[in-house]
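> Sequence first, predicted coordinates after that:
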Amino acid sequence: MNSSLLALSHLKHLDLSVNDFRRIRIPEFIGSFKKLRYLNLSSTYFMGGIPARLGNLSSLYVLDLSDALDFTSLDNLDWLSHLTSLKNLDLSWLKLTGAPDWFSSVNMLPSLQVLSMSYVGLDTIPASVVHVNFTSSLTVLDLSFNNFNSILPKWLGNISSLTHLDLHYSGFYGVIPDTIGDLGSLTFLDLGGNQLEGIVPKSMVDLRRLKELHMPSNQLTGNLGGWLEQMTNLIILDLRSNLFNGSMPSSFGKFSNLTELNLAGNSVGGVLSEVHFENLTRLRLLDLYGNSITISIGQSWVPPFQLRYVDLTKCQLGPQFPEWLQFQTQIQELHLADCKIAGTMPAWFGNISSSTITYLDLSNNQIGGKLSSSFKFTKLETLSLDSNRFEGPLPTMLPSTLQTLYLSDNSFTGQLPIWPHVQSVALSDNMLDGGLSSSICQWTYLKFLDLSNNKLFGEIPKGIGDLIGLNNLNLSRNHLQGKIPWEIGGMESLESLDLSINDLSGSIPESLLTLYSLSYLNLSYNNLSGMIPTGYQLQTLNDPSIYMGNADLCGPQIFKNCFMQEYKKEISEWLWFYISMILGFVMGFWIFCGILFLKDAWRHAYFHIIDDMYDWVWVQWQLILRRLLRR
């Protein structure tokens, strides 16, 4: 930056944001622009600190230093106190861990309207303050993502002008003070991700102007009634991951502006009926995951809303499919897992939000019947139907957008189709039979495959080595035979391989040594033999249980000497050779004797031949002796 900018003596607006000044410091001369009212140095990554001369900009209204420094920690903010005209201050993403007295500097700004200090590493905040200068001016306060490790300061309730208060993930604990109800101008309140506990104070009933209330991931308890009913201007209500109980007030039906209702991960119970939803015409997100709520809605009810996201996991919906879903045409994610739904899918189910839905989860229910051979969900990316009662063949045609398919723990039969676009497939605990066809070798985008506990037989196809992107392969508890193909070493991304409890034979291919990402291996309970390969990646997998149940394997991994194994094998082979030879001789001898004993004609003929042979040998022997004597 050139100091020639000083020639702009009447400069009022200077914006240098989103530039890369990593190797230079913030120029001192910027503090000389006496008439400057707007200064934006955000995302500039200057080195060094902030020059104290910035305190000379007494006419400044807006100062944005968010992410203005590159890895520099500040220990002094005294220069801020001179910016008496400042209305908007953003110090987010600076490192202020060395500035414990930050509040004193900020409190000297009587006209401050917006204060943003998110992600600055603050760990101190005064529990009490004698006087707060900006109680009637400050409208926005953002102290999110800090490490205060403190209770919520009661003096916050004195800033009556606040409309936006963001304290999420800032290390606050304890109860919410009653003084929170004094912030009657609030339209936005975020206390999420802290360690707040106890019952929500009834004084919050006075926050009638609230449009967004975020208090997720705390330990808040008690009922929703008594403090929530009057917040009829709410657009977003996020109370997920707390300990709220009781039932939902029927007054929810009056929240006509509500677009997002998130109570996931609580212990809310009771019954929800049409009354709770009658005026929620703008509702787009409904998340009641993990609650014990019973949703009792008439089969003829037509909802007044069009949902985009629905999660009713573990709520009581069944045993019938909720008929009101057929009127939803814009759902993008639908989670109905563990909802005690039974029976077969209704005919209309394949048409709900068919052009918008990307995620469908019906797992852990009792839904049965056969799946259609093709799906109408043109944008579906994830389908989870595991732990149901589906049967029959697998669908042959899947949407080209589908990446994740969970169909485990059903009763599917038949062979594997060709699904070239899928990335994750879980088909364990079914009744799939036939050979492990080479069709899976055409699933070129595959990253996860679980076919365990089926009835697959035959050999593992050699083409499986072409699945170079596969991270997890589980073929355990089937009836696979033959050798482990050498080509399996081509699966360079493989992290987990389970071939246990099959009928595989032969040696373990040394190509496994080249699977440098392999962190889990199970080859137990097969008929593998020979020396276990050593070195490279297999050297890190030294648990003997990996190879147990293979009697003919040897190697240091299982404390079995391969030399002794071969020696015993050779002795065993020779021993069986001699034993079989002797047994053969004995068997032949007794068969021969038995025949002579039972057949008179054979016996006479045999001894006659013996006599003739004896006479012939005796005569020849005598002739040889006489010839020798004549000589």
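On my side now, so go ahead.
> For the rest of this, base every contact and every neighbour count on C-alpha atoms.
Fine.
> and the next element down the chain from the lengthiest helix in the chain?
If you go by DSSP state H, the chain has its longest helix at helix 562-598. Next in sequence after helix 562-598, counting helices and strands by DSSP states H and E, comes helix 600-630.
> What is that next one packed up against?
helix 562-598 (3 or more C-alpha pairs under 8 Å, 6 or more residues apart in numbering; DSSP states H and E).
> tell me the angle of the helix it packs on relative to helix 600-630?
Between helix 562-598 and helix 600-630, the angle comes out at 100 degrees (axes from the mean of the first three to the mean of the last three C-alpha atoms, to 10 degrees).
> Which parts of helix 562-598 count as buried, going by neighbours?
Residues of helix 562-598 classed as buried by neighbour count (16 or more other C-alpha atoms under 10 Å): 562, 565, 596.
> what's that helix packed up against?
helix 600-630.
> Pull out the buried residues from the helix it packs on.
Buried residues in helix 600-630 (16+ other C-alpha under 10 Å): none.
> where do the strands sit along the stretch 201-350 of the chain?
212-214, 219-222, 236-238, 243-244, 260-262, 271-272, 285-287, 294-295, 309-311, 333-335, 342-344 (DSSP state E, counting those that start in this stretch).
> Among those, which comes closest to residue 321?
strand 342-344 (7.7 Å; C-alpha to C-alpha).
> what does that closest one rub up against?
318-321, 365-369 (C-alpha atoms under 8 Å, 6 or more residues apart in numbering).
> Put this next to the previous one:
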Amino acid sequence: MSSSIFPWLFNSSTKLAYVYLSSNKLNGSIPNAFGDMNSLRYLFLDDNQLEGGIPKSFEDICTLTILGLFENYLNGQVLEFFKNLKGCLKDSLEDLYLDSNQIEGSVPNFAILPSLAWLTLANNKLYGNLAKSIESLHRLEALIVGSNMLEGIISEAQLSNFPQLSYLDLSHNPLTLNFSFDWVPPFQLYYLYVRSCKLGPDFPNWIKTQRNLQFLDISSTGISNTIPTSFWDMPSELRYLNLSHNQIKGRLPNISTKVSNLHTIDFSSNRFEGPLPVFPPNLTSINLSKNMFSRLNSFVCSVSGGNLRFLDLSSNHLSEEIPDCFMHWPKLEVLNLAHNKLSGKIPHSMGSLTQLIALDLSNNSLSGELPWSLQNCTMLRFLCLGNNKLSGKIPTWIGEKMSSLIILSLRSNKFHGSMQFQICLLVHIKHLDLSQNNISGTIPQCLNNLTAMAHKVSDFTMSDNFFWNGTVYKNFGPEGRMNGSGSYDIIGTVNVIVGWKGNVYEYGKNFGEMRSIDLANSKLTGKIPDEICCLIELKTLNLSGNMLTGMIPQNIGQLEQLESLDLSRNRLFGSLPASMVALHFLSFLDLSYNELSGRIPTSTQIQSFVSDRFIGNLGLCGPPLIEKCPQDVTSSTNHRKNYQEDGDEFWKCLYIGTGLGFIVGFWGVCGTLMLNRSWRHAYFLLMINLKDWLYVTIVVHTTRLKKMFHN
């Protein structure tokens, strides 16, 4: 519904007590007419497009206890924003939800609202000392102020003022939490979220006193010692546990019976070592990446229950063969074993993961052919197998059965054979990397069928719970508005190796709208197909290090989004297409070591590249190369020759004209002077007076003419 609902609402009744208009298309300012509803208790206008601040009329709503305005475009300075929360409203208001707006300024003193129990200000632009602003809110039950710029020290003395506190979110603020080792808080938390605050180096011992905890996130808090054994005697209600991005060390015990309701664990980016532990059977998400775990076999084959949907064990010390036990995990959607030392073949049982959306086995030592059972994984969006020792032909069923693929990376393996036309069935593909293999034959002419590169399309929904913008997300947030955001946390990332602008980069959540084709360093022959010019959303194209022949497609300028183009080390010939001047976003170009010829097209982009990007093409000429084109040299020579010929002709005419003029003038004058004495007298007198002037004039003009024809 739009804001046109407001007149109807205000005319229908002023005795309404509960108004819920959440998640609509309300825009503009909040109407003053709400102030006439003198029975209003709950007002929810969240998740709309409302702007401005809180109307002054609100201060007279003496019955209002809950005001929900989160996820709008409310803005302005803090003092101006809160000045209308006075009057009788200040004594009745208990819950105030203002998170995910654009309110900015120094956090105010909330003593003006002594009855506040729930206060959510997350995802705004607030700064200043948090402790002083909340110290008088003795009824506080929930404080959610994450993702601001709040600072200062939060001590046990300050938090002890809130005996009813049950939800605390201080995450993503430069706050320091300073508690003594033996502190026992007067409250029992359900939700503790202090990500990126300063909490370490010691593990917070007081957390074990919180018997009601369901969600605990103490990631990126500077903890660097071991986890005390007593910590694992956590309450059975715990559902979400995030200790990631610390320097926690030691081994993990068997906790399969400790926290039976736990469904999400994120221990990534720590220093845990030893064998992978046994976890509770109800877990749906495990992230142990970037540690020093070992012994994959016992972990995979001991799993029971089959509820796991996300598993990230990348960047550990796993060195054995991948066990053939994946038939026990029928619900698995994301499997990441990249950056280990795994060897042997890809197990046949991986084909039983029919719900699989992302599979990353890159950067290991896997060998053999791809198991035919993988064609059962028809829901795959991301298949990354690069930097292994895999061999055989690229199966045609990748295109036939996995048409939903967004990313396919088989780079740096030992695949051979030709590229079959079935590769063109990958209509959703955004990143195609078959580089550094032994692939031969020609590039298929059907590449214009790669729709996601030929047309601008939105990112693809992966499933009901996952979606792609480079990162896999999961909404495991607690019920209600505890964390002040639409999704709870990032629990895993699919990283992609991309050859980009002459270097190799690893892209994760910043992959974004990348569109790339990399077929470099193989044995491809034949022409670059003209159909490749239909992929107008392509941003990087790398065909270097092959045996391609023919001319560069004349319509390559249609790839206006292209930022990186590498055609070096091939056998391309002919002139550079004039359409290349339309590649305005091109920031990397390498055409070196081909057989190209002719003038390099003139454009701001092309002439900005160093000459090394064109070397090895003996026929190329013109800037940025120092070699001038033959027509330029001929034109310059002819120009000088024409000037020389013009000069010679002038002097010839001058000499002849002077001679003829002398003869005619001599006889004409001599004849006249011989007949008349007075005329003869005047003539010789004139010649005496003009001789110096005539001499100087001839010398000056002669010098000027010589300089002109010399230049």
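Yep, it's here. Since the structure is predicted, the reported quantities are computational estimates derived from the model, not experimental observations.
> Just the closest of the buried residues of helix 562-598 of the first structure to residue 533 of the first structure, please.
After measuring the buried residues of helix 562-598 of the first structure against residue 533 of the first structure - C-alpha to C-alpha - the closest member comes out as residue 562, at 11.7 Å.
> Residue 285 of the second structure matches what in the first structure?
Taking TM-score structural alignment, residue 285 of the second structure has residue 260 as its aligned residue in the first structure.
> To what extent is residue 56 of the second structure buried, counted in neighbours?
16 (other C-alpha atoms under 10 Å).
> can you pull the contacts of the counterpart of residue 247 of the second structure in the first structure?
Using TM-score structural alignment, the partner of residue 247 of the second structure in the first structure is residue 219. By C-alpha under 8 Å, 6+ apart, the contact list for residue 219 of the first structure reads 195-198, 241-243.
> Let me have the residues you listed in a markdown table, extended by neighbour count and distance to residue 150 of the first structure.
Shown next, in a markdown table, are these (neighbours: other C-alpha atoms under 10 Å; distance: C-alpha to C-alpha, whole Å):
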| residue | neighbour count | distance to residue 150 of the first structure |
| --- | --- | --- |
| 195 | 20 | 10 |
| 196 | 25 | 10 |
| 197 | 16 | 13 |
| 198 | 15 | 16 |
| 241 | 22 | 21 |
| 242 | 21 | 20 |
| 243 | 20 | 21 |
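> As TSV, these with distance to residue 580 of the first structure would be great.
Shown next, in TSV, are the contacts of residue 219 of the first structure (distance: C-alpha to C-alpha, whole Å):
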residue	distance to residue 580 of the first structure
195	80
196	83
197	83
198	85
241	75
242	77
243	78
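> and those, which two are the farthest apart?
198 and 241 (13.9 Å).
> how far away is the counterpart of residue 307 of the second structure in the first structure from residue 248 of the first structure?
In the first structure, the residue paired with residue 307 of the second structure according to TM-score structural alignment is residue 282. Distance, residue 282 of the first structure to residue 248 of the first structure, using C-alpha to C-alpha, to the nearest Å: 19 Å.
> sorry, back to before: among the contacts of strand 342-344 of the first structure, the buried ones, what's the PyMOL command?
For the buried members of the contacts of strand 342-344 of the first structure, the matching PyMOL selection, counting by 16+ other C-alpha under 10 Å, is:
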select buried, resi 318+320+321+365+366+367+368
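> okay if I get the contacts of strand 342-344 of the first structure as CSV plus distance to residue 300 of the first structure?
CSV is the format used below for the contacts of strand 342-344 of the first structure (distance: C-alpha to C-alpha, whole Å):
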residue, distance to residue 300 of the first structure
318, 16
319, 16
320, 13
321, 12
365, 23
366, 23
367, 22
368, 24
369, 25
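> Please list the members of the contacts of strand 342-344 of the first structure that lie in helices.
Per DSSP H, the contacts of strand 342-344 of the first structure never map to helices.
> so residue 3 of the first structure makes contact with residue 29?
Yes - contact criterion C-alpha atoms under 8 Å: residue 3 of the first structure and residue 29 qualify, at 6.9 Å.
> and the two? which has more neighbours close in?
Neighbour count, other C-alpha under 10 Å: between residue 3 of the first structure and residue 29, residue 29 has more, with 15 against 10.
> who touches the aligned residue in the second structure for the more buried one in this structure?
Counting by TM-score structural alignment, residue 29 of the first structure corresponds to residue 57 in the second structure. By C-alpha under 8 Å, 6+ apart, the contact set of residue 57 of the second structure is 32-36, 84.
> got it, and residue 91 of the second structure?
Contacts of residue 91 of the second structure by C-alpha under 8 Å, 6+ apart are 62, 113-115.
> Show me which pair in those is furthest apart.
Pairwise distances across the contacts of residue 91 of the second structure (C-alpha to C-alpha) peak at 14.3 Å, for the pair 62 and 114.
> now for residue 263 of the second structure: what does it line up with in the first structure?
Alignment note: residue 263 of the second structure maps to residue 235 in the first structure; criterion TM-score structural alignment.
> Excluding residues flanking it in the chain, which one is nearest that match?
residue 258 (4.1 Å; C-alpha to C-alpha, 6 or more residues apart in numbering).
> So what's the residue count around that neighbour?
Counted with other C-alpha under 10 Å, residue 258 of the first structure comes out at 24.
> surely it meets residue 231?
No - the criterion here is C-alpha under 8 Å, and residue 258 of the first structure misses it with residue 231 at 10.3 Å.
> Between the two, which contacts overlap?
Common neighbours of residue 258 of the first structure and residue 231 (C-alpha under 8 Å, 6+ apart) do not exist.
> The longest strand along the second structure vs the first structure, average offset?
The longest strand of the second structure (DSSP state E) is strand 149-155. Once fitted to the first structure, strand 149-155 of the second structure is off its aligned match by 2.2 Å on average (mean C-alpha distance after the TM-score superposition for the first structure).
> Tell me the buried residues in that strand?
Result for strand 149-155 of the second structure [16+ other C-alpha under 10 Å]: buried residues 149-151, 154.
> For residue 99 of the second structure, which residues are in contact?
Contacts of residue 99 of the second structure (C-alpha under 8 Å, 6+ apart): 69-71, 120-124, 145, 484.
> Many thanks, we can stop here.
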